[in-house]
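**Q** Provided below are the primary sequence and the corresponding predicted coordinates.
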Amino acid sequence: MKEYERKQLIERIDKEGATVGADIPESIDVQGEEIDLREFVFEIKRRDTVPSGERDRVEQAKKNLRRERLQRRQRIEDGDITFAEGEEVATAIIGIDRALNALNNLGPTDLEREQQAQQAADRKRWMKFLKKALGNEDSEKGIGTGRGR
């Protein structure tokens, strides 16, 4: 592969919108294991949230996909493949990125933690409101503090 071809492929996989319109590969070899990637991603995305039993599986899959992406990118960077092979590897990398985006954009993974965060935000808003309401009353001298004088 020529240097400019290698740079072209690297630029293609690093482009911000590279995954737009890209398909998640039907299956992919990750760390020597064949994975039905599209089926896995769609199975997980069908749910509103990731159940606690599946959370570890999803996190491990994301970790393995990131590792596989780096290894494939390294193959392109090394340039020890033909341009046609490099294009196949780049297409696979973009498919991996698409799968990672889908897995990273899942809904809340822990309903209890999400609920606690929401309650904390509600309390914070309420306290801010009270401080503002009480602060305005104290700062406006004479209004509401004269007691009939």
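**A** Ah, there it is.

**Q** From now on I want contacts and neighbour counts done on CA atoms only, so please keep to that.
**A** Fine.

**Q** could you pull out the strands for this protein?
**A** Residue ranges of the strands in the chain, as given by DSSP state E, are 28-30, 33-35.

**Q** Return the most buried member of those strands.
**A** Sort the strands of the chain by mean neighbour count, taking mean count of other C-alpha atoms under 10 Å, and strand 28-30 sits at the top with a mean of 16.

**Q** try it against this one:
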Amino acid sequence: MQPYEQKQLLERVNRESATIGAAIPEQITVQGEEIDLREFVFEIKRRDTVPAGERDRVERAKRNLRRERLDRLEPIEENEVDFATGEDLAASIIGIDRALEALEQLEPADIESEAERQEAMDQKRWMSFLKKALGHEDASRRRGGR
């Protein structure tokens, strides 16, 4: 593959708008396993929220898709394939990105626990801010660090 062709493919897969109008692949092989990706994504999206029992499955699927994306991107980055193969890989990467976007947009079903988690994180940030503002963080570092 020529350097300009490689650059063109890399720009295509890394473009923010690459997934606009892109379709989620019907099936995809991820880590050697054939997955009905479109069916999986639509099944999860139909619910509008991710039930607690499905959350692990969705998170595992997202991790596997991210790993597969990197595995498909590497031959393009390393210029190990011809342009035609690179185009096929780029198209599949964009399809994976589209599926990931759809899965990332889902809300957890347990809104109350999500709200509690957000509140706890806000409280932790507030306490950290107060410690810094009042100088307590520096004093505890001096005592504990020596």
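**A** Structure received. Since the structure is predicted, the reported quantities are computational estimates derived from the model, not experimental observations.

**Q** Could you dump the strands of the first structure into TSV and include distance to Val50 of the first structure?
**A** Listed next are the strands of the first structure as TSV, based on distance: least, C-alpha to C-alpha, whole Å:
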stretch	distance to Val50 of the first structure
strand 28-30	22
strand 33-35	19
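
**Q** Tell me which of these approaches Glu87 of the first structure most closely.
**A** Comparing these against Glu87 of the first structure with C-alpha to C-alpha, the closest turns out to be strand 28-30 (15.8 Å).

**Q** How far off centre is that closest one?
**A** Once both centres are worked out by C-alpha atoms, centre = their mean, to the nearest Å, strand 28-30 of the first structure turns out to sit 20 Å from its chain's centre.

**Q** That one vs the second structure, average offset?
**A** In this overlay with the second structure, the average offset of strand 28-30 of the first structure from its partner residues is 0.4 Å by mean C-alpha distance after the TM-score superposition for the first structure.

**Q** helices or strands up against that strand?
**A** With contacts defined as 3 or more C-alpha pairs under 8 Å, 6 or more residues apart in numbering; DSSP states H and E, the secondary structure elements packing on strand 28-30 of the first structure are strand 33-35, helix 52-78.

**Q** In a markdown table, list these along with distance to Asp97 of the first structure.
**A** Written out in a markdown table, the entries for those read as follows (distance: least, C-alpha to C-alpha, whole Å):
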| stretch | distance to Asp97 of the first structure |
| --- | --- |
| strand 33-35 | 15 |
| helix 52-78 | 8 |
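
**Q** most packed of these?
**A** The highest average neighbour count among those, using mean count of other C-alpha under 10 Å, belongs to helix 52-78 at a mean of 15.
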